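the sequence isn't on hand, but the structure is:
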């Protein structure tokens, strides 16, 4: 799993009101920066994110939007930290980028998330054929590990986290102010490092909405687990894409909404 060493927060003085009195104190604040994505010399899109793992975010976003399908399509990727800019040279794209941007959908994700398609397009996406078996104990252990690794959330309360797991350990982990960004970062890490995801699960700390299930499905991931809720449309998309969707995975309980055959003991 990648090492995330850069600070995700800053400190500033605030006034806190508590139990009838005011006190000046230092508080930890989650960082937020723009990430301008330039493709083949043209400005493409700007993402708002926590400024770490930005190459992974860019790759994961392009993958989950169906713009690229293979690491070999990335001829170069240059991150200019001071300009909050990633310049990429891509090849073999089968879509018109300008046309795709016209289909922007503002999502319910944190930080006003964006997807470049109609959410109902997911219904016609290929069904996930990847196989993976997880036990309830493995799920609970990995979700506990996800929470334990979420150090910025524990310090600030201002981030979401996501991970990719093979059931035994976390292979990728990320925190970000946006839950959709956190998912893009871990999928991008696996994509850039050529870690197959057809036999892996994605773990997430936040509510699952349509853009996240689409990202997971387009990466071929067969299982998605969250400690929070899922919407009715997400459940319909998960059924259509043959994804095992699990919500409220907290402590010793969880809800399996779709495709329970991948979870041992449900049959």
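Received it, and whenever you're ready, just let me know what you need. This structure is a prediction, so every number in the text was calculated from the model and none was measured.

from here on, contacts and neighbour counts on C-alpha atoms
Noted.

show me what contacts the residue nearest the centre of the chain?
Note on the chain: the residue nearest the mean C-alpha position is residue 183, at 0.9 Å, using C-alpha atoms, centre = their mean. Shown in contact with residue 183 (C-alpha atoms under 8 Å, 6 or more residues apart in numbering): 60, 161-163, 174, 202, 204, 212, 215.

am I right that residue 56 is in a helix?
Yes. Per DSSP: H, G, I helix; E, B strand; the rest coil, residue 56 lies within a helix segment.

got another, please set it beside the one above:
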């Protein structure tokens, strides 16, 4: 089954005092239920691409796995919307140790950072990297230029993993958490060291997003949108630099400003 991330739909558009009939592109939503060792673990609502990365990244961010070799068997049934994961260590996984919930695609019911597994998997940033102010602006511009699905539909979030000069990988999803999990999954599958990397993000830096960045292990988070106060408190404690409102030739540094230089 070849899943599509967008579909065409005939709409009636009102512009300049007139109605016009035209074809528009809208993003797809795809519910994916993850089964771990035969137990239903969670249902993610996502964009139907890079699903293997999404599942592996999600399991890692939730503390179910740390490395890809902890997975014995992995299959996805796209036609039914199920991912089946069998772990090598079947004795130590109990779904009751985690909070089972349906995670929506955006701002509804999200993940709360006080869960025990979040405490176990969040990392304090330790790398002493720094980047120039111009690089912050350049990386955000590169992310926006890469986001063709957003340009066509306006309905997705984008995330990119960068080094101190350029984008390494970008991922897109209707859910901002999903885009980050796809990045996480890609890094695990390709054994990419992330402690010296930068996360560039299109959405708001919420506490959940900041926690995702901490679990991934990056030191700098750059966003074109705003942070929340709780996210900034977490960033201060976890030694993460947060940069927001990267628009045009300006931005704001909220925490650990020493990593951004002139």
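Perfect, I can see it now. Nothing here was measured: the structure is a model prediction, and the numbers come from that model.

of the contacts of residue 183 of the first structure, which belong to helices?
60, 212, 215 (DSSP state H).

between those, which has the most around it?
residue 60 (27 neighbours; other C-alpha atoms under 10 Å).

helices of the stretch 151-262 of the second structure, start to end?
Along the stretch 151-262 of the second structure, counting by DSSP state H, counting those that start in this stretch, helices occupy 176-190, 207-216, 229-238.

same list (those) but as CSV, adding distance to residue 90 of the second structure.
Shown next, in CSV, are these (distance: least, C-alpha to C-alpha, whole Å):
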stretch, distance to residue 90 of the second structure
helix 176-190, 21
helix 207-216, 23
helix 229-238, 32
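
out of those helices, flag the one nearest residue 111 of the second structure.
Taking C-alpha to C-alpha, helix 207-216 is the member of those nearest to residue 111 of the second structure, at 6.5 Å.

could you report the neighbour count for the counterpart of residue 157 of the first structure in the second structure?
Using TM-score structural alignment, the equivalent of residue 157 of the first structure in the second structure is residue 154. Residues contacting residue 154 of the second structure under the criterion other C-alpha under 10 Å number 14.

mind putting the contacts of residue 183 of the first structure into TSV with distance to residue 54 of the first structure?
As requested, these are exported to TSV (distance: C-alpha to C-alpha, whole Å):
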residue	distance to residue 54 of the first structure
60	10
161	15
162	15
163	16
174	11
202	19
204	19
212	18
215	17
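
between those residues, which is nearest residue 19 of the first structure?
Nearest member of the contacts of residue 183 of the first structure to residue 19 of the first structure, counting by C-alpha to C-alpha, is residue 161, at 31.5 Å.

the nearest residue to that closest one once chain neighbours are set aside: neighbour count?
Excluding the flanking residues, the one nearest residue 161 of the first structure by C-alpha to C-alpha, 6 or more residues apart in numbering is residue 175, at 4.3 Å. Other residues lying near residue 175 of the first structure total 30 when counted by other C-alpha under 10 Å.

residues touching residue 175 of the first structure, list them.
Neighbouring residues of residue 175 of the first structure by C-alpha under 8 Å, 6+ apart: 50, 150, 152-153, 159-162, 182.

go again using 10 Å as the cut-off
By C-alpha atoms under 10 Å, 6 or more residues apart in numbering, the residues touching residue 175 of the first structure are 4, 8, 49-50, 52-53, 149-153, 158-163, 181-183, 185-186, 204-205.

same check on residue 254 of the first structure?
Going by C-alpha under 10 Å, 6+ apart, the list of residues near residue 254 of the first structure reads 136, 139-140, 225-228, 246-248.

and those residues, which of them are buried?
139-140, 225-228, 246-248 (16 or more other C-alpha atoms under 10 Å).

picking that back up, which of the contacts of residue 183 of the first structure lies closest to residue 252 of the first structure?
When these are compared against residue 252 of the first structure (criterion: C-alpha to C-alpha), the nearest one is residue 204, at 16.7 Å.

pretty sure that closest one contacts residue 181?
No. Using C-alpha atoms under 10 Å, residue 204 of the first structure is not in contact with residue 181; the gap is 11.0 Å.

so what's the residue count around the corresponding residue of the second structure for residue 180 of the first structure?
Using TM-score structural alignment, the equivalent of residue 180 of the first structure in the second structure is residue 177. Neighbour count of residue 177 of the second structure, defined by other C-alpha under 10 Å: 25.

now do residue 64 of the second structure
Neighbour count for residue 64 of the second structure, taken as other C-alpha under 10 Å: 21.

would you confirm that it contacts residue 37?
No. Taking contacts as C-alpha under 10 Å, residue 64 of the second structure lies outside contact range of residue 37: 11.5 Å.

show me the helices in the stretch 1-150 of the second structure, by range?
Counting by DSSP H, counting those that start in this stretch, the helices of the stretch 1-150 of the second structure are 51-61, 116-121, 133-146, 148-153.

include distance to residue 229 of the second structure when you put those helices into TSV, please.
Compiled in TSV, the helices of the stretch 1-150 of the second structure are given as follows (distance: least, C-alpha to C-alpha, whole Å):
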stretch	distance to residue 229 of the second structure
helix 51-61	22
helix 116-121	19
helix 133-146	22
helix 148-153	27
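
winner for burial among those?
helix 51-61 (a mean of 24; mean count of other C-alpha atoms under 10 Å).

that one against the first structure, how far on average?
Superposed on the first structure, helix 51-61 of the second structure shows a mean distance of 1.2 Å to its aligned residues (mean C-alpha distance after the TM-score superposition for the first structure).

show me what that helix is packed up against.
When contacts are defined as 3 or more C-alpha pairs under 10 Å, 6 or more residues apart in numbering; DSSP states H and E, helix 51-61 of the second structure packs onto strand 30-36, strand 39-46, strand 71-77, strand 82-87, helix 116-121, strand 167-173, helix 176-190, helix 207-216.

identify the residue range in the first structure corresponding to it.
With TM-score structural alignment as the criterion, helix 51-61 of the second structure aligns to 54-64.
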